[in-house]
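Trainee: heads up, no residue letters with this:
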């Protein structure tokens, strides 16, 4: 039995998530368990699943990893702690201190395995200087609402932290450290994944201040004071990084390639537009709508449907007070730009199952989206204006809610384009 367009899109998203499951490939990157003391640490929305994969290979081992509330896994030996994401909380602060305590007194004969995935920036919480948790939370919320790209946000986060920008690796020195990472950032730069807790960075506090000024973010005096001085971020040539190996073992490109392969099996013509697309969600949506309509005009009636795939990390400049996220906002803007164009369907979801701060991965749209919204009194333009895309799709029943996916390779977008009839 042939699949409907919606079923096809959901199958493609499920495939992208499945391929990024840490239990599929992490073991291939693990060395033999060291004979001396071995400490496992980590943070991120996939970190508990990663720890589960480590225990399956290594057996008993000590350590602490911090994951998002609801993302814990039943590990027997590694302690799984939960905290808030995307805005840090007191639990994250407490757990980070316990994690750091595990690294005290290590020697060059010891070994540290770090498990880092997207979400670690919020979950590893250790404010620098005299910055309070409340001030750190306010800055983080402002960054998320500003529309700044993830790379710039993470530069600011590094210089406001005692663990990011290589400082976690410094805490483990002189032990050998292997960091296994799942990428959720465009370009898969290890320095950006979770704000690079085991990776040096040559940016400065002044660079962070420039970003704050660029995006008109108000910050407390304590934050400006920390950034105006030399922070603890390690330069890339810091000797405390000489024993560190950073390895990205799962990335968005792999998920998009697997979705493309599935698309071929389903009789589609896949094309990957890119795995590192950045920009304002509604602007990228308009570009993709224009591209989809152009591609459709070149399809003949007997051609197989096209499948346009893309990943990366879109942003939202928050102007309203609605409930939304980059993927839902993209989907709503795409629906408006397509304006009911027959034969074009789409999905936009975050592979971690959380779009923005909502426990919703994203949404699906089809040619009837706007008409169905109008029938029940929903003004799509107004919902987009107040950044309330999640509420819009909830009322239509078009949300994608997979629950915790236990991985995170960022945005997954697919446009399914049928020939015009």
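Mentor: Looks like it arrived, so ask away. Quick caveat, the model's predicted, so the values are computed rather than measured.
Trainee: going forward, measure contacts between C-alpha atoms and count neighbours the same way
Mentor: OK.
Trainee: can you give me the strands in the stretch 51-200 of the chain?
Mentor: In the stretch 51-200 of the chain, the strands defined using DSSP state E, counting those that start in this stretch lie at 62-68, 79-83, 111-116, 176-182.
Trainee: what comes up buried for the third one?
Mentor: I take that to be strand 111-116. Neighbour-count burial for strand 111-116, counted by 16 or more other C-alpha atoms under 10 Å, picks out 111, 112, 113, 114, 115, 116.
Trainee: run the angle between that strand and strand 176-182 for me.
Mentor: Interaxial angle of strand 111-116 relative to strand 176-182 (axes from the mean of the first three to the mean of the last three C-alpha atoms, to 10 degrees): 20 degrees.
Trainee: how close does residue 261 sit to residue 254?
Mentor: Noted for residue 261: a distance of 11 Å to residue 254, by C-alpha to C-alpha, to the nearest Å.
Trainee: quick one: the strands in the stretch 201-350 of the chain?
Mentor: 244-250, 269-280, 306-315, 344-350.
Trainee: adding mean neighbour count as columns, could you present those in TSV?
Mentor: Formatted as TSV, these follow (neighbours: other C-alpha atoms under 10 Å):
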stretch	mean neighbour count
strand 244-250	18
strand 269-280	18
strand 306-315	25
strand 344-350	28
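Trainee: between those, which gets nearest to residue 225?
Mentor: The closest of those to residue 225 is strand 306-315. By C-alpha to C-alpha, the value is 27.9 Å.
Trainee: stretch 388-408: how far from the chain's middle?
Mentor: Offset of stretch 388-408 from its chain centre (C-alpha atoms, centre = their mean, to the nearest Å): 16 Å.
Trainee: putting a second one here so we can go through both:
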């Protein structure tokens, strides 16, 4: 016969040590996910063998400098090259030049880097290797407008796409057909050298041709597809830009094109790998983890409603999972900007999640961009607790009012709940974790 206390202990599992500080636990899971997607971790084992001739390294993206650094540290033989990354995302390299440029709207620095990249791969031979390092953000950073299109044209279209609510595939479809290098065209400049592309994926579904608009990979989309995206979101473009698309002048090389024979692409890191690493870390701490999806898309505030409904079901009914547990998801949501506030898609997600949960006891959450920059702000994301709305009310902050103004940054900044990491130099998109205790 057991005493009452002992019998209760048999029915109720011991509380995992990690649950004593939910916020620290959630930050730990995010840091684990980022580390799993870092270039230093995932790139060295996938390097190709050196060629008989020269090795030239080129690349673009938020992780490009860290990838270049990893290549330098582990490459056997001579190499040279140039990569372009976002301002503040550089890394020290000795043989590969690192240029910093603007993101998400391209600038002259990115355009100049693209021109120099083309010059570097000119005159190569079949004995040479071009190692192309590609990660999310490369679409804006590798700024090479097609003939007849100006940098100002591309900047205006980029701004409109970013505000429209278009998903990343739709945005990159338009970008490819207004570019001189995206959609496989950069690889054509490398001929007859062999091209090996190493990628860190920020694309739901991890289609290599979509990452940074696929500068070295053939493109299955068309100018007609790009025009359809512009029409779908009501994006007006100058007459000469429309004529460029309607005439077919912006068409990209397609799958099956013999000019890509012998080339290879390898995806090094994905959202799924980052989520699996975070799940393994949670289980190490004694907390069951469930990956809902690595490729969630849609409006951030609508995605939040679905996550809130699942979290409430777990918290109130123990379905479909028993608590304590953590729910993990990745992908890339969108925000249709209607207000004048500050905040990226992760802050928007958390703000909508807070409103939907309405103080549900025992539910904590984190949402961050794995590149360390939520949209164009200086934070990676933010944290949410059961008392978020109560603390906000005490400070005169309305979640619904801030959501209507797209001001997730201002809301969480007012609570001291922003997460600021600085650039992580990788990018596998959104990371969300909801802890239910």
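Mentor: It's in. What you are looking at is a predicted structure, and each value in this text was computed from that prediction instead of being measured.
Trainee: just give the TM-score of the two.
Mentor: TM-score of the superposed chains, computed with TM-score structural alignment, normalised by the length of structure 1, equals 0.97; 416 aligned residues with a C-alpha RMSD of 1.2 Å.
Trainee: nearest spatial neighbour of the alignment partner in structure 2 of residue 19 of structure 1, skipping sequence neighbours?
Mentor: Using TM-score structural alignment, the partner of residue 19 of structure 1 in structure 2 is residue 36. Closest residue to residue 36 of structure 2 apart from its sequence neighbours, by C-alpha to C-alpha, 6 or more residues apart in numbering: residue 274 at 5.5 Å.
Trainee: now do residue 221 of structure 2
Mentor: Ranked by C-alpha to C-alpha, 6+ apart and with sequence neighbours excluded, the top spatial neighbour of residue 221 of structure 2 is residue 173, at 6.6 Å.
Trainee: what do we get in structure 1 for that neighbour?
Mentor: So, by TM-score structural alignment, residue 173 of structure 2 is matched to residue 155.
Trainee: ok, now how distant is that match from residue 5 of structure 1?
Mentor: Remark: distance between residue 155 of structure 1 and residue 5 of structure 1 (C-alpha to C-alpha) = 40 Å.
Trainee: neighbour count for those two, which is higher?
Mentor: A direct count of neighbours by other C-alpha atoms under 10 Å for residue 155 of structure 1 and residue 5 places residue 155 higher, at 26 against 19.
Trainee: the more buried one: what's it in contact with?
Mentor: By C-alpha atoms under 8 Å, 6 or more residues apart in numbering, residue 155 of structure 1 lies in contact with 195, 203, 207, 208.
Trainee: the residue mapped onto the first one from structure 2: what's it in contact with?
Mentor: Residue mapping for residue 195 of structure 1 onto structure 2 gives residue 213, with TM-score structural alignment as the criterion. Residue 213 of structure 2 is in contact with 138, 139, 172, 173, 175, 176, 182, 183, counting by C-alpha under 8 Å, 6+ apart.
Trainee: of all the residues you listed, which two lie farthest apart?
Mentor: Pairwise distances across the contacts of residue 213 of structure 2 (C-alpha to C-alpha) peak at 13.7 Å, for the pair 138 and 173.
Trainee: list the contacts of the aligned partner of residue 332 of structure 1 in structure 2.
Mentor: Residue correspondence to structure 2 (TM-score structural alignment): residue 332 of structure 1 is matched to residue 351. Each residue near residue 351 of structure 2 by C-alpha under 8 Å, 6+ apart is listed here: 301, 399, 403, 408, 411.
Trainee: and for residue 399 of structure 2?
Mentor: Counting by C-alpha under 8 Å, 6+ apart, residue 399 of structure 2 makes contact with 351, 352, 354, 355, 389, 392, 411.
Trainee: and it? What does it align with in structure 1?
Mentor: Residue 399 of structure 2 maps onto residue 380 in structure 1, by TM-score structural alignment.
Trainee: quick one on the thing from earlier: sort out for me which of the contacts of residue 213 of structure 2 are in helices.
Mentor: Using DSSP state H to define helices, the subset of those located there is 138, 139, 172, 173, 175, 176.
Trainee: what is the burial count for the aligned residue in structure 2 for residue 104 of structure 1?
Mentor: Here residue 104 of structure 1 is matched to residue 122 in structure 2, going by TM-score structural alignment. As a burial measure, residue 122 of structure 2 scores 13 neighbours (other C-alpha under 10 Å).
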